[in-house]
Each structure stands twice: as structure tokens, then as C-alpha cells.
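[1] sequence isn't available, so here's the structure alone:
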């Protein structure tokens, strides 16, 4: 565990003074329950704090970057930037899932691939950094790993919306998604979906949920169009 934490510190470019905070940030409730650490031993409280810190940093960023946007537009941008799917995408970009401590049952059920668990761990990490070093290191981390390359990231984590906007600009009918295949046991299903524009298949994608498969299909469609 100690080596893993050191590797994570090297990855994010921040050395914790209180190593216990980093360990707790990576502790999922399933791991805490198995080791009888209690509810206070998992990362849920840190996630609560990190969520608030992230909202402040992202709000400040958007307020300064998009000076002509109204409150509603800024709220919409913030919601898409810090939603579960986008945070999970950002976390996977720097390999955070491998550092999460999961209980054996959760591990076997594929918990490391669940967006909710990965995004919660990311917010917990932000909360831990805030407690350990204050606002500045937390802000630097968010700017580097979450708020960088926003437009390119949006194509990946919000490909369905991007594709729909592209289709509307071209005057085409709304994108349709058709389930082609569903296989695997209940705890680890795999779905294959195709994206159709004006009845023509433009891309296919596979995922552990229908929504994930649709996002993957939309990404392929975007690549086809471009």
C-alpha cells in the first residue's frame, strides 16, 4: 500500500504531509467494511468536501474564462464538466482507478470500472489535498487534471451531445441508437450499440452499460464524420 501511495503522489505531483489522508481518500466503503474500519474509515466524508472544493474551483475558472456567458450557461457548462462521467474519464486519464482500495466483493463485481466509484475517489482526493495543503495545491491539481483540454475531453466523455450538435448543424434528423448485442452475466454485461444518422449506421460501440455503449458508438460516428 505504501508503495502504491508513493506512486500516486508521483503521478499527481503532490507529496502529502499526512499520508493517512491520501490512504483514506483511496478507501472505498467496501474495503473499510471488510476491515471493520467503520463508516468514518472510508472516503465518503472526503468526497463530500472535495465535491464542494471542485465546485468552487470550476466556478471560478468558468466565471473568468467565459466573461460574456449568463448564469444559466455557466451552470450548464459546470454541470457537464464535473458530472460523474466526465470526472471518471479524467481520473482514468492519469490511472487513478488502480489505486482505489476495494473490498473483494466489489472488486469481483467490476467496481474498479464503475464511474460512480472512480469519480467519488477523484473528489475524495481533491478533498484530501485541500485538507493537507490548502486551496492552492487542490486548485493546481484540478486545473492540471480536470480543467485542461476541455474541448478535446468533451468529445470523449460527452460524445452523444457533441454528435447531436454536429447533426443538427447539418440539418439531419436526430441520431438514433440501436442495440445490436447484449452478452455476459448480469454482474458483467457487455452491450454493443450502433449510431444511425438518417437511417445510416455511422459507428458502433461496446460498453458495460447501454449508455456507455451509446457514447462509444457516438465517438466512432464523430470520427467517421470528421
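    Received the coordinates, thanks. Here the structure is a predicted model, which is why all the values come from computation and not from measurement.

[2] drop to CA atoms for contacts and neighbour counts, all remaining ones
    Fine.

[3] against residue 39, how distant is the spatially most central residue of the chain?
    Nearest residue to the geometric centre of the chain (C-alpha atoms, centre = their mean): residue 88, 1.6 Å. In this view, residue 88 and residue 39 are 23 Å apart by C-alpha to C-alpha, to the nearest Å.

[4] for the helix or strand hosting residue 32, which positions count as buried?
    Element membership for residue 32 (DSSP states H and E) is helix 29-34. The neighbour-count check on helix 29-34 (16 or more other C-alpha atoms under 10 Å) flags 29-32 as buried.

[5] swap in stretch 92-112?
    Neighbour counts over stretch 92-112 (16+ other C-alpha under 10 Å) mark 92, 96-97, 99-103, 111-112 as buried.

[6] here's the one I want to compare it with:
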């Protein structure tokens, strides 16, 4: 199988030349493009998530040999979460080579955080299946770069931070619920409420539920954590 010019250019940005180019094609094929003769990247995404996790966990242990598990866990979560994967995907312009159905194309799928994060994990799995763990590890460590050594010891996403704050106050974990949905089917907007047991709540709207949850959690945490006792 011969890769198209745009995928050959992407290979250069990724830093890995595929011996089995069909793996790369599958990794950049979104579910909206699935046909009887074309597989999407969901299974590769599942595998890539695990490969990424192992590489990052090992790198963190090597980078800070004296760190306790409680210090390593939030750093790990910050480095493997979808937001970071999407950031790396933008770094190598993965969105430019994604194979998307018309509806996803029209809704700006090449820029969607969740879609880019999933595709980045699928590409990692494609490298792993093509050339083994060492090759995948090399690609991950090069692309994640200084993030591994500079990630803060207290790095947490907003939902995790809010849950920890609630537990410290003796409250139940926050609850998230969809309060509204707007926009066309191909580009929905979700409004999510984050609510604490004490009645404090904030809402946020975004094109993905996960993103709306994080934004609502961040807003709620900023308000309750800064409130005077």
C-alpha cells in the first residue's frame, strides 16, 4: 500500500516511517468514515491508550526516583489525559490528515479536542503494531518532550481537583448532569451543570460533554475555593 502525499508528510512530522502503512491509514480514519471495506481507529485508540500509559508511567518513575505514588499519580493523569493528547496532535498537525465523514467535517472535526486526542492514541498504537514497543516509546517521549519533566507535582484536571476539594470538606463527590443541548445534530452544543452536595453549582457549554464538564468544574472550584469561610 502506498501512502498519499499528505500522509507521507505526516510520517515526517510524526518521526516514524511505516513498514505497514495501512496501520497509519486506519489510525487516522474516524468512525464517521467506516465502511464495509474500511476500518476506523477505535480499536487502535483502545490499544494506544494503554501503550501511552505504560511509557509515561515508566518515564515518570525514571525521571523522579524518589517520588511517592501520591506524587506520581497526578502527573501521570495530566500527561495521558485527552487534553494533552490533543495538544500533541495539534503540534504535529494530525487534524490535517484525519479521514472524516461529511458531518464531522462540517462541524469542525479536525479541531475537536476529543477527536484529536482519540486519533493521537490510535497513531501511537499504529506505531506500536508496526514496529514494537521501543519505536512507540521513542515517538511518545520525543513528542511529549519537556512535558514529562516539567509537569507539576500537583497537576490535576479540574474534575479531579473539584472532587478532592469536596472530599476535604466532607462532601460527596460532585454530580454532573446535562441541562441543555442545542445546535444541529452534526455540531451539538452541550450544557453541563456541576453541582456539589451543599447546593453550589456552575454550568458550562461546549461541543463535547467532557469539555463542558471540565469547564464547569473549573468554574465551580474557582468560586468555592476562593470563598471566605
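    That came through fine. This one's a predicted model, so the numbers in the text were calculated from it and none came from an experiment.

[7] the helix or strand where residue 182 of the first structure lies: how far from the chain's middle?
    Taking DSSP H and E as the definition, one finds residue 182 of the first structure inside strand 176-183. Between the centre of strand 176-183 of the first structure and the centre of its chain there are 24 Å (C-alpha atoms, centre = their mean, to the nearest Å).

[8] likewise stretch 117-134 of the first structure?
    Put simply, stretch 117-134 of the first structure sits 13 Å off its chain's centre (C-alpha atoms, centre = their mean).

[9] list the buried ones in it?
    By neighbour count on 16+ other C-alpha under 10 Å, the buried set for stretch 117-134 of the first structure is 117-132.

[10] now swap in stretch 7-17 of the second structure and tell me
    Buried positions in stretch 7-17 of the second structure, judged by neighbour count with 16+ other C-alpha under 10 Å: 7-8, 10-11, 14, 16.

[11] same thing with stretch 16-26 of the first structure?
    Residues of stretch 16-26 of the first structure classed as buried under the neighbour-count rule (16+ other C-alpha under 10 Å) are 16, 19, 21-26.

[12] repeat that for stretch 47-62 of the first structure.
    47, 49-51, 53-54, 57-59, 62.

[13] now these in a markdown table, with secondary structure?
    Shown next, in a markdown table, are the buried residues of stretch 47-62 of the first structure (DSSP: H, G, I helix; E, B strand; the rest coil):
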| residue | secondary structure |
| --- | --- |
| 47 | helix |
| 49 | helix |
| 50 | helix |
| 51 | helix |
| 53 | helix |
| 54 | helix |
| 57 | helix |
| 58 | helix |
| 59 | helix |
| 62 | helix |
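
[14] out of those residues, who's nearest residue 148 of the first structure?
    residue 58 (11.2 Å; C-alpha to C-alpha).

[15] counterpart of the closest one in the second structure?
    Using TM-score structural alignment, the partner of residue 58 of the first structure in the second structure is residue 56.

[16] verify the contact between residue 201 of the first structure and residue 194 for me.
    Yes: using C-alpha atoms under 8 Å, residue 201 of the first structure is in contact with residue 194, at 6.4 Å.

[17] what about these two, which has more around it?
    It is residue 194, of residue 201 of the first structure and residue 194, that has more neighbours when counted by other C-alpha atoms under 10 Å, with 25 against 16.

[18] show me the contacts for that one.
    177-180, 201-205, 214, 217 (C-alpha atoms under 8 Å, 6 or more residues apart in numbering).

[19] name the SS class of it, please.
    Assigned by three-state DSSP, the conformation of residue 194 of the first structure is strand.

[20] show me the contacts for the residue lying closest to it once chain neighbours are set aside.
    Once flanking residues are discounted, residue 194 of the first structure sits nearest to residue 204: 4.1 Å by C-alpha to C-alpha, 6 or more residues apart in numbering. If you count contacts by C-alpha under 8 Å, 6+ apart, residue 204 of the first structure has them with 192-195, 213-214, 216-218, 220-221.
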